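Undergrad: Here is a sequence with its predicted model. Questions after.
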Amino acid sequence: MRHRSFGKAAAFLVSTMALMAAAPSLADPVRYDVMANGETVGWLVVDRDGQEVAIDYHVDNNGRGPKHREEVTLDADAYPVSWTIKGTSLFGAAIDESFVREGHTVRWVSQADRGEMPVSQGRLYVANDASPYSLALYANALKQAEGQAADAVPGGRISLAAVQDVALDGGRLTGTVYRLTGLNLAPGYVVLDQAGELLGDLGGVIRADLAADAPRLQQLRSELETRRIRDIQARHAQRFDAPVRLRNVRVFDPETGQLSPLSEVTVFENRITTILPESGGAARADAYEIDGQGGTLVPGLHDMHAHNSIQSSLNYLMAGVTSTRDMGNDNARLLQLTQQIEDGELPGPRIVRSGMLEGRSPYSVRTGIVADTLDEAFEALRWYADRGYWQVKIYNSLHPEWVAPVAAEAKRLGMGVTGHVPAFVTPDQALAAGYDEISHINQLMLGWLLEEGEDSRTPLRLTGMARGATLDMDSDRVQRTIEAMAAGNMALDVTAVTLETLMMSRAGEVPPMAAAFIDHMPIGYQRYRRRAFVDINTPEADAAYRGGFAKILETIKRLHDRGITLLPGTDDTLGLTVHREIELFTLAGLTPAEALKAATLTPEVYMGRDENLGRVARGALADFFLIPGDPTQDINAIRNIRLVMKDGVAYQPPHIYPEMGIKPFAEPVVITPPTQKPDGSDSETPSALFGPEGLDGHHHYH
């Protein structure tokens, strides 16, 4: 690290000596392991001398990861006085971030923004590209702040709460778990010792000598988040003991692409029971009443490329996404989460599970199951099949010669086959070997853009998409693949929004994918999105990426016109990006109604569930959402969600979003309770209108 200053004030030396006594040899660098799925994928080395902290952060997971160095100077209250970060971000974009406090002013420059403000408005800088060690820095500053909360630079407010103590190293060491809120959509968790030194976080970073405790800390995060979101569920999920009649609504029919005349839709328990023309009559005494005010009921949306988590489950419901297909996860956690949602313990979408299968290589992703031999791959397939996984998802490092036997064994076991196209395999070869679909439009198009021998396990699978600007869509190479997909009735899991995020984001600018909702988000999310993800440092590179993305949209339209099934997905956890994926389908040339069908009914037909899901119809499961406006005329109308119903349970995003740090997009509905008890006698509840708080301040309509 840079030159150490040993001539500090006596008070500061006393503080430093106390820290050194409580933490492992702070005179020497402290190493932390970065872990994923039980394997070490990087390191975090902290070299601290009093106020001076140098951090080396390096992650290499799935062929990518941030790699940078930080230097921080702290004041006597543990607030940063200066902070520099230099290196590369997740996909290789250059980082050159700095913050400095001089006198009564703070100044900063990052990928996202630059500016200055008076110290009186905030002095706790929240870095844009910091390592996980930043959580320890924030926590130590907030421990001394009034109310353990402080205004942040460049905006927002961060708060700290001690959650619980945790024993580590076989009980020989005790740490305290702290929760930080206000940084982003989900809280951050950090474990500190008594001197405030980092022992680990709950996301996979842990001091190297404590690595054996990493799985337990990650499980603790799951438990804490389960507790937090279970509480939101208890306060906001609205269950009904009588029919629910939604009046004055139009119903979107994905088969015809049309809206119905004004109608009344009744739900009882978890099914849609009647759909009738709007009567305009008086409210029913035996039903809960919701006036839709001329809005539209849309069948629940799908994210066909999800990686579900406890946090994402609530995000999805608030965005009207009532079903997801999980495309690779920590299998134990996914099985647990699925059960918790099905039991009603946690809010969340219906989850269809696809099991990720990866081969061993220096580029292996650590999600799902990594196989070292073909026999291990077969064993993984049996594990997935025995637990009801719908598909296997093949990943980048599966050995080319294994693709055909893996696909054949998966189908023998009753599972479908999807995935990335492994390195040194072409999409045509993967389809011929037994794929039913391909995950990600770039995985399809790379077959037209890469040369033989180029390695798609590296970031080339993303950066290579810039070559698409000059792609001839009428070439034999392209047409051969499209015709093979059409002949084999194969599908594409598109995830166009993921490619847009990577190819169209520019440092300091609001990316197109987030333009419609970024102002509603917490400051940490806003800054994270105003950044580049790949290195675009010349006008030529900028033009190539823009041209490449335009060719992605053209490919979507070509595939659609050829009758190939397009499945919208995000590879994200936000929920709101599903809306942008649907919007991108319209920018590619599909009508709004066609794009909505792709996100509602088409996935259910593809997965064989369309008898019960994918449409608002008598007898179907009650999965839908209510919006003002007509989405067949303006696809952006799907963002303004007032009410979501999943399996007959209602949620009002306008009331829940503020608890997530998000500004609502629409007004809530008003629910009128029945004036008659389920047995036909008069209810003691007055017939006056009431909102989601109910008359007793709770959300329990039993």
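TA: Yep, that arrived.
Undergrad: C-alpha from now on. contacts and neighbour counts both.
TA: Noted.
Undergrad: next one: stretch 384-395 to chain centre, how far?
TA: How far stretch 384-395 lies from its chain's middle: 21 Å, per CA atoms, centre = their mean, to the nearest Å.
Undergrad: Comparison target below:
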Amino acid sequence: MTAPTVLRAARWADVDEEEIRCPAVIVVEGDRIVAVNPAEVPAGAHEIDLGDLTLLPGLMDMELNFLIGGPETPTGLPLPMHGVQDDPAYRTIRATLNARKTLLAGFTTVRNLGLMVKTGGYLLDVALQRAIDQGWVEGPRIIPAGHAVTPYGGHLDPTVFQRLAPGVMPLSIGEGIANGVGEVRACVRYQIRHGAKVIKVSASGGVMSHSTGPGSQQYSDEELAAIADEAHRAGIRVAAHAVGDRAVRACIRAGIDCIEHGFLASDETIAMMVEHGTFLVSTTYLTDAMDIERAAPELRKKAAEVFPRARSMLPKAVAAGVKIACGTDAPAVPHGDNAKELIALVERGMTPVQALRAATVTSAELIELDHELGRLREGCLADVIAVPGDPFRDITVTRDVRFVMKDGRVHKGAESSIGTPICLR
């Protein structure tokens, strides 16, 4: 039987009570936290003394795609010919490097939100999730979406990113191309049958594709309702790429659980999100930092029109009380730079505590694992990271992750005693 592990540090972050507490003594058995600051620690436990660091719950990124970007590809989007250059096997092997880099950055849980490449019907993110769960490769816990459900010519249709000619990349319903109520139901069923744990739908145009305008609604109200119904009957939540105001409203009416981006949402639509309890994954940092210099002129023009409006939308959503979860849309933000989203959330009006809650408890609620993740609490899974200083005052310290534990296994920084413990409060 494996001995318990005792983590010691100067401080730990209580994200529920919004307090930095001193000292930190966390007892881990197997994959669970069994005690926080107990009167006594188990005899014979393996102790890891991290010194003058602050323990946090593992962070979460609710929108990324490990199957694009990373080594051998340029930083950011658009990725040249990303849909056709690499075969599925090579793409999946490269994704293992993206996953490991993200884990070591302190992000222990992610949603891989929608394949938009040709795979022959294989769900590469499900395969990656299984390999990580088996311990074959290092990476975060993955909630995979399989293929994004998109109409022909929709924003997440792989053929529209490079304006491919007809017939160059034939795609199936299993690969996400679905038109009409019957086909979208079949497409959702296919993703769930082969391991998807969330459904991603392209509900509006986007910025970095040669599709319809970013504000346009791409699926009808009836199709969106069918997608939500099919997923919900299987106990699966739905996330919608929705930039335009009309599309966001249609998604809310259809009962879709989460809006990705929501860049052009009006004040009335923001209020509607609050009323319905719809989550928002705002992916706001990419509007500052996404490299679009290689994009076609018409795509740069869309970005110039949409990104400033997106930056002004988010403070309104924060003030209104929308449930905002953390997501980067990596590789729009390079894999491993995920914490820059937290910094951007603070720049848009969140407090550091609110930003950390977006990346912990709110994200855990979105994936319906808030009883197991997002907190340093007895009974929760042992996802623990460590940073210097006080992240409740200075969110930038989340870019300096010194220690990572996921499911009770140490992946980074088990060296003993780093500095002299100091209680900051």
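TA: Yes, it's here. Keep in mind the model is a prediction, meaning the values are calculated, not measured.
Undergrad: Show the contacting residues for the aligned partner of Tyr606 of the first structure in the second structure.
TA: Under the alignment (TM-score structural alignment), Tyr606 of the first structure maps onto Leu366 of the second structure. Leu366 of the second structure makes contacts with Cys258, Phe279, Ala325, as judged by CA atoms under 8 Å, 6 or more residues apart in numbering.
Undergrad: Could I have the ChimeraX command that selects the buried members from the residues you listed?
TA: The following ChimeraX line selects those of these that are buried, judged by 16 or more other CA atoms under 10 Å:
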select :258,279,325
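Undergrad: Kindly indicate which of the contacts of Leu366 of the second structure lies nearest Gly413 of the second structure.
TA: Ala325 (27.2 Å; CA to CA).
Undergrad: mind checking how far Asn179 of the second structure is from Ser220 of the second structure?
TA: Asn179 of the second structure sits at a distance of 10 Å from Ser220 of the second structure (criterion: CA to CA, to the nearest Å).
Undergrad: swap in Glu230 of the second structure?
TA: 15 Å.
Undergrad: which of those two has more neighbours?
TA: Counted by other CA atoms under 10 Å, Glu230 of the second structure and Ser220 do not tie: Glu230 has more neighbours, with 22 against 16.
Undergrad: What residue in the first structure is paired with the more buried one?
TA: So, by TM-score structural alignment, Glu230 of the second structure is matched to Glu409.
Undergrad: Secondary structure element for that match, which one?
TA: helix 403-412 (DSSP states H and E).
Undergrad: so how far is the next helix or strand after that helix off the chain centroid?
TA: The first helix or strand that comes after helix 403-412 of the first structure along the chain, using DSSP H and E, is strand 416-419. Relative to its chain's centre, strand 416-419 of the first structure lies at 22 Å (CA atoms, centre = their mean).
Undergrad: So what touches the helix or strand following strand 416-419 of the first structure?
TA: Next helix or strand after strand 416-419 of the first structure toward the C-terminus (DSSP H and E): helix 427-433. Where contact means CA under 8 Å, 6+ apart, the residues beyond helix 427-433 of the first structure that reach it are Val403, Ala404, Ala407, Val421, Glu437, Gln443, Leu444, Gly447, Thr481, Ala484, Met485.
Undergrad: what residue is smack in the middle of the first structure?
TA: In the first structure, the centroid-proximal residue (CA atoms, centre = their mean) is Thr573; its distance is 1.5 Å.
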